[in-house]
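S.K.: Sequence unavailable; structure follows:
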């Protein structure tokens, strides 16, 4: 074989080897790309699974906080035994007072709604567990218009956990809703007591209890 032929063979062999290794490299690169894609897909699936697990756990914690919130509500502890009663003020004018028995220590505000849609509030303050609240004024009695039925149609009691400096057992609600009774917003819990338009006479008490999800007058003895 002359020199020219040998050189041609060598060049052809070099070209073949270059093409071969180029193909090997391309296949390796393609395999690496597919492996990377599979790894990325696997990581994405793992991330989705982790996010789903985290979502389920968050929902479980939220549900647990809501259950705890409801368990601390005055609705579920015991009857509030709400009472309306007439009190004499300065020996002449009377006032219609409200009070209730509290199964747990709360800070409380009462908001009275009348048949004209007007409201007024009374700060009941701290009510200790297993005690009656301080009496709060519902309305003047008898009404200015001479009626013998209360003008108030509903009393909305707003409840919050005690403050840290209150003289009561320390507890709070983990639900995340505001627990500050000075914010002027809605109560952490609220209980609405409907006041029926029934005649109220002097020195007559109206006792109220919570039964079957509603408040109403206690049966007569």
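M.R.: Perfect, I can see it now. Not measured: the values here are computed from a predicted model.

S.K.: From here on, just use CA atoms for contacts and neighbour counts.
M.R.: Fine.

S.K.: which ones are touching residue 119?
M.R.: Applying CA atoms under 8 Å, 6 or more residues apart in numbering to residue 119 gives the contacts 111, 112, 113.

S.K.: Out of the residues you listed, the closest to residue 183 would be?
M.R.: Taking CA to CA as the measure, residue 183 sits nearest to residue 111 out of those, at 14.9 Å.

S.K.: structure B:
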């Protein structure tokens, strides 16, 4: 049988070329897959870094709002110093306290007394509180045999002023409640203990 060696050689060369092309195509595909995987990992890392930076910036802004919130808070004494005063009409004594909001800003405010079991009204504090001004609060009526206040503490609520209060109102952007409803939580809430009334000092004069 005669063998066509030329055809065999051509077939061999063709097969070899096909194998080389297939291998080259495989290598190219592998490199493309590696590049795609690397790109995906890089994109994922970039997204994580962007999310982290966004979180850091959000926390920074929140910290700034909290710092400003604390800076704008009203300043009150640490405790309420009380005095007993005789009523000019009724003749009964009442417990009073002089309170000064030492902050330079104005606020909206509300105050009640806490007896330990219930809230009781306290008068003398305007809805619009002016900074650096003293307010005389009527805490409770005083019985003849009474020795200590029934009101244990005063609970203050403060809010930034509203536009109707003054021509240049200021605000606090921390997101806490406004003064649209004084029954709601305060923007700032302060509780101060009520002390026993001061006894008048008796001066003994030497003969």
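M.R.: Thanks, I have the structure now. These numbers were taken from a predicted model, which means no experiment stands behind them.

S.K.: Just the ones of the contacts of residue 119 of structure 1 in strands?
M.R.: Judged by DSSP state E, the contacts of residue 119 of structure 1 include 111, 112, 113 as members of strands.

S.K.: any idea how far the second one lies from residue 28 of structure 1?
M.R.: The gap separating residue 112 of structure 1 from residue 28 of structure 1 is 80 Å, by CA to CA, to the nearest Å.

S.K.: what about residue 20 of structure 1, helix or strand, and which?
M.R.: helix 3-72 (DSSP states H and E).

S.K.: before we move on, what about residue 146 of structure 1?
M.R.: Assigned by DSSP H and E, residue 146 of structure 1 falls outside every helix and strand.

S.K.: how far away is it from residue 37 of structure 1?
M.R.: Using CA to CA, residue 146 of structure 1 is found at 85 Å from residue 37 of structure 1.

S.K.: likewise residue 167 of structure 1?
M.R.: 64 Å.

S.K.: ok, residue 153 of structure 2 - how many residues close by?
M.R.: Neighbourhood size, residue 153 of structure 2 [other CA atoms under 10 Å]: 21.

S.K.: I'd say it and residue 192 touch.
M.R.: Yes: Residue 153 of structure 2 lies in contact with residue 192 (CA atoms under 8 Å); the separation is 5.3 Å.

S.K.: one step back: which one of the ones in strands among the contacts of residue 119 of structure 1 has the most neighbours?
M.R.: residue 112 (22 neighbours).

S.K.: Surely that residue touches residue 123?
M.R.: No: Residue 112 of structure 1 is beyond contact range of residue 123, at 11.4 Å (criterion: CA under 8 Å).

S.K.: Return the residues in contact with the aligned partner of residue 128 of structure 2 in structure 1.
M.R.: Superposed on structure 1 with TM-score structural alignment, residue 128 of structure 2 falls opposite residue 126. Residues counted as contacts of residue 126 of structure 1 (CA under 8 Å, 6+ apart) are 105, 106, 107, 108, 133, 162, 166.

S.K.: Near the first one, how many other residues are there?
M.R.: Number of residues near residue 105 of structure 1 (other CA under 10 Å) recorded here: 23.

S.K.: related to what we said a few turns ago, which contacts among the contacts of residue 119 of structure 1 does structure 2 share?
M.R.: Counting by both residues aligned by TM-score structural alignment, their matches' CA atoms under 8 Å, structure 2 reproduces these contacts from the contacts of residue 119 of structure 1: 111, 112, 113.

S.K.: of those residues, closest to residue 61 of structure 1?
M.R.: residue 111 (32.9 Å).

S.K.: Quick check: that closest one touching residue 124?
M.R.: No: taking contacts as CA under 8 Å, residue 111 of structure 1 lies outside contact range of residue 124: 10.1 Å.
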